[in-house]
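K.L.:
missing the sequence, but the structure's below:
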């Protein structure tokens, strides 16, 4: 079974994100970049499927400028067999990402596609669902457990009321939640081996997709700083402030 895994280049989750002075975008100068954490979980799940003898090949794909090859190489070091970069200028919208991934699916014909449920930069949580609709494939989102049984896929997903279990027919698309697994670290020998693994570069034109924009970024600004709290002497003073200052009670 061939597994296609999407990985995205984002600001490392340990970095405090800053807005540019003019508010046009996020300041990325000298900022550490890494694989989106949810994409790391997706790669780990694919590798575990291969280790269990279920998957035969793992293809890591990323969309963006040449710099995203770094994240593809990281996925290769974690256990993916080969990589594909779809080269675009700057960031692209979730719908365009879904269309580009659909083109890769048509080209590679994987039996299973794994994506992170969302990226930590845009937090859109849209690409997996759009891709499933475009590719006309079964989908299981927010997966916390994934089990493959022949040509069926059982996905346990987290919902507001608890857990929901779906039975999907392959080929299918799943998006990963935090509790699906704990990603491993890439070892130095595997990092060295990853440099020799194949990595193909495609353009949107190769996939028959036109990159267009439907969204306009209006402004980026940091959240307002919270005011320091105060201590109250007794319950009566607390009630008074909640009623007359915060106005959260009548």
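P.N.:
Thanks, I have the structure now. Values in this document were obtained by computation on a predicted structure and should not be read as measured data.
K.L.:
switch to C-alpha atoms for all contacts and neighbour counts from now on
P.N.:
Will do.
K.L.:
quick check, residue 163 in a strand?
P.N.:
Yes: under DSSP: H, G, I helix; E, B strand; the rest coil, residue 163 falls within a strand.
K.L.:
what's near enough to touch it?
P.N.:
Neighbouring residues of residue 163 by Cα atoms under 8 Å, 6 or more residues apart in numbering: 156-157.
K.L.:
now swap in residue 35 and tell me
P.N.:
Neighbouring residues of residue 35 by Cα under 8 Å, 6+ apart: 7-10, 12, 71, 74.
K.L.:
helix, strand or coil for the residue lying farthest from the centre of the chain?
P.N.:
For the chain, the residue at maximal distance from the C-alpha centroid (Cα atoms, centre = their mean) is residue 236, at 48.6 Å. Classification of residue 236 by three-state DSSP places it in helix.
K.L.:
quick one, strands of the chain?
P.N.:
Here the chain has its strands, by DSSP state E, at 2-6, 9-11, 33-35, 57-64, 82-87, 112-116, 138-149, 152-159, 162-169, 172-176, 199-202.
K.L.:
give me the nearest residue to residue 248, chain neighbours excluded.
P.N.:
In this structure, residue 248 finds its nearest non-sequential neighbour in residue 242, 5.8 Å apart by Cα to Cα, 6 or more residues apart in numbering.
K.L.:
surely that neighbour is in contact with residue 232?
P.N.:
No: using Cα atoms under 8 Å, residue 242 is not in contact with residue 232; the gap is 11.1 Å.
K.L.:
more neighbours: which of the two?
P.N.:
residue 242 (14 against 11; other Cα atoms under 10 Å).
K.L.:
quick one: the more buried one from residue 40, how far?
P.N.:
44 Å (Cα to Cα, to the nearest Å).
K.L.:
kindly report the same for residue 95.
P.N.:
With distances taken as Cα to Cα, residue 95 is found 22 Å from residue 40.
K.L.:
who has more neighbours out of the two?
P.N.:
Using other Cα under 10 Å, the more surrounded residue of residue 95 and residue 40 is residue 40, with 28 against 20.
K.L.:
A further structure is provided below for comparison with the first:
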């Protein structure tokens, strides 16, 4: 079985995001970029399936700017077998929308014919949480989102999902789209020998035109702003004072 893993280049989760002065977006100048953490978990799970003998090949796919090569090389260093980069933008500030990403992934899947797609549940830059679901709809495949456990058994996958009320376990027919959550696994660090080997692994470069997909934006970002600063707290000396303050604030 072949496993396809989409990965996205995002601002590193340790970096404090800065909004541009004119509110048109996020400042990416001289900012450290890395693989989306949820996608990293998906790559790790795909590699574990290969190590267990369930999967034969792991293919990583990224859609965006040319610099996404670095992200794909990270996936290859972790253990993916080959990679496909679809250069869909020249400007690092251009974010390809989920529907366009889903259409491009569908085209790749039509060519590659994987038995399973493992994807992060969402990207930490736009938090849209939509690509996996859209891809499932376009393909007509089963889907299991927010996965914290995945087990493959023949032509079915048993997936434990993290839902509002706790955990939900479902069985889906393969091929399937599975979007992963944080508690699925702990991604490995790429060793230096594997980083060197990754430089020699195949990385194909494509464009949306190769797949006949239009990636023109359908959404317009009206404004980007920082969240409101949290107000300072106030110390009270007794429970009566606390109750009084809460009443004044209308909390009780």
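P.N.:
Great, that's in hand. Values in this document were obtained by computation on a predicted structure and should not be read as measured data.
K.L.:
rewinding a little: can I get the strands of the first structure in CSV with distance to residue 184 of the first structure?
P.N.:
Below are these laid out as CSV (distance: least, Cα to Cα, whole Å):
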stretch, distance to residue 184 of the first structure
strand 2-6, 16
strand 9-11, 18
strand 33-35, 13
strand 57-64, 16
strand 82-87, 18
strand 112-116, 16
strand 138-149, 17
strand 152-159, 22
strand 162-169, 26
strand 172-176, 15
strand 199-202, 22
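K.L.:
which residue in the second structure aligns with residue 155 of the first structure?
P.N.:
Under the alignment (TM-score structural alignment), residue 155 of the first structure pairs with residue 159 of the second structure.
K.L.:
counting neighbours, what do you get for its match?
P.N.:
Other residues within reach of residue 159 of the second structure, judged by other Cα under 10 Å, total 23.
K.L.:
verify the contact between it and residue 176 for me.
P.N.:
No: under the criterion of Cα under 8 Å, residue 159 of the second structure is not in contact with residue 176, lying 10.9 Å apart.
K.L.:
name the residues contacting each of those two.
P.N.:
Here residue 159 of the second structure and residue 176 have residue 144 as joint contacts, going by Cα under 8 Å, 6+ apart.
K.L.:
returning to that earlier point: ok, and the most crowded of the contacts of residue 35 of the first structure?
P.N.:
The residue in these with the most neighbours, by other Cα under 10 Å, is residue 7 (30 neighbours).
K.L.:
now that residue: how far from residue 72 of the first structure?
P.N.:
Separation of residue 7 of the first structure from residue 72 of the first structure (Cα to Cα) stands at 7 Å.
K.L.:
give me the common contacts of the two.
P.N.:
60-62.
K.L.:
so can I have TSV of these showing distance to residue 22 of the first structure and neighbour count?
P.N.:
Shown next, in TSV, are these (distance: Cα to Cα, whole Å; neighbours: other Cα atoms under 10 Å):
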residue	distance to residue 22 of the first structure	neighbour count
60	36	27
61	33	25
62	29	26
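K.L.:
can you tell me which of the residues you listed is nearest residue 204 of the first structure?
P.N.:
Distance to residue 204 of the first structure across those (Cα to Cα) is lowest for residue 62, with 12.2 Å.
K.L.:
now for the closest one: which residues touch it?
P.N.:
6-9, 68-69, 71-72, 84-86.
K.L.:
farthest pair within these?
P.N.:
9 and 84 (13.7 Å).
K.L.:
how about residue 141 of the first structure, what does it touch?
P.N.:
Residues in contact with residue 141 of the first structure (Cα under 8 Å, 6+ apart) are 117, 128-129, 157, 174-176.
K.L.:
now, which of those residues sits nearest residue 165 of the first structure?
P.N.:
Residue 165 of the first structure lies nearest to residue 157 out of the contacts of residue 141 of the first structure, by Cα to Cα, at 6.2 Å.
K.L.:
near the closest residue in space to the closest one that isn't next to it in sequence, how many other residues are there?
P.N.:
Excluding its sequence neighbours, the residue lying closest to residue 157 of the first structure (Cα to Cα, 6+ apart) is residue 143, at 4.4 Å. If you count neighbours by other Cα under 10 Å, residue 143 of the first structure ends up with 25.
K.L.:
which residue in the second structure aligns with residue 143 of the first structure?
P.N.:
In the second structure, the residue matched to residue 143 of the first structure (TM-score structural alignment) is residue 147.
K.L.:
its match contacts residue 163, doesn't it?
P.N.:
No: between residue 147 of the second structure and residue 163 no contact is recorded; they are 9.5 Å apart, counting by Cα under 8 Å.
K.L.:
related to what we said a few turns ago, now distance to residue 222 of the first structure too, for the contacts of residue 62 of the first structure, in TSV please.
P.N.:
What follows is the contacts of residue 62 of the first structure, written out as TSV (distance: Cα to Cα, whole Å):
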residue	distance to residue 222 of the first structure
6	29
7	26
8	23
9	21
68	26
69	30
71	27
72	30
84	35
85	32
86	31
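K.L.:
quick one, helices of the stretch 1-150 of the second structure?
P.N.:
Using DSSP state H, counting those that start in this stretch, the helices of the stretch 1-150 of the second structure run over 37-51, 69-78, 98-112, 131-139.
K.L.:
residues near residue 45 of the first structure, how many?
P.N.:
For residue 45 of the first structure, the neighbour count with other Cα under 10 Å is 21.
K.L.:
what's the match for it in the second structure?
P.N.:
Checking with TM-score structural alignment, residue 45 of the first structure has residue 45 as its match.
K.L.:
and what of residue 127 of the first structure?
P.N.:
The equivalent of residue 127 of the first structure in the second structure is residue 131 (alignment by TM-score structural alignment).
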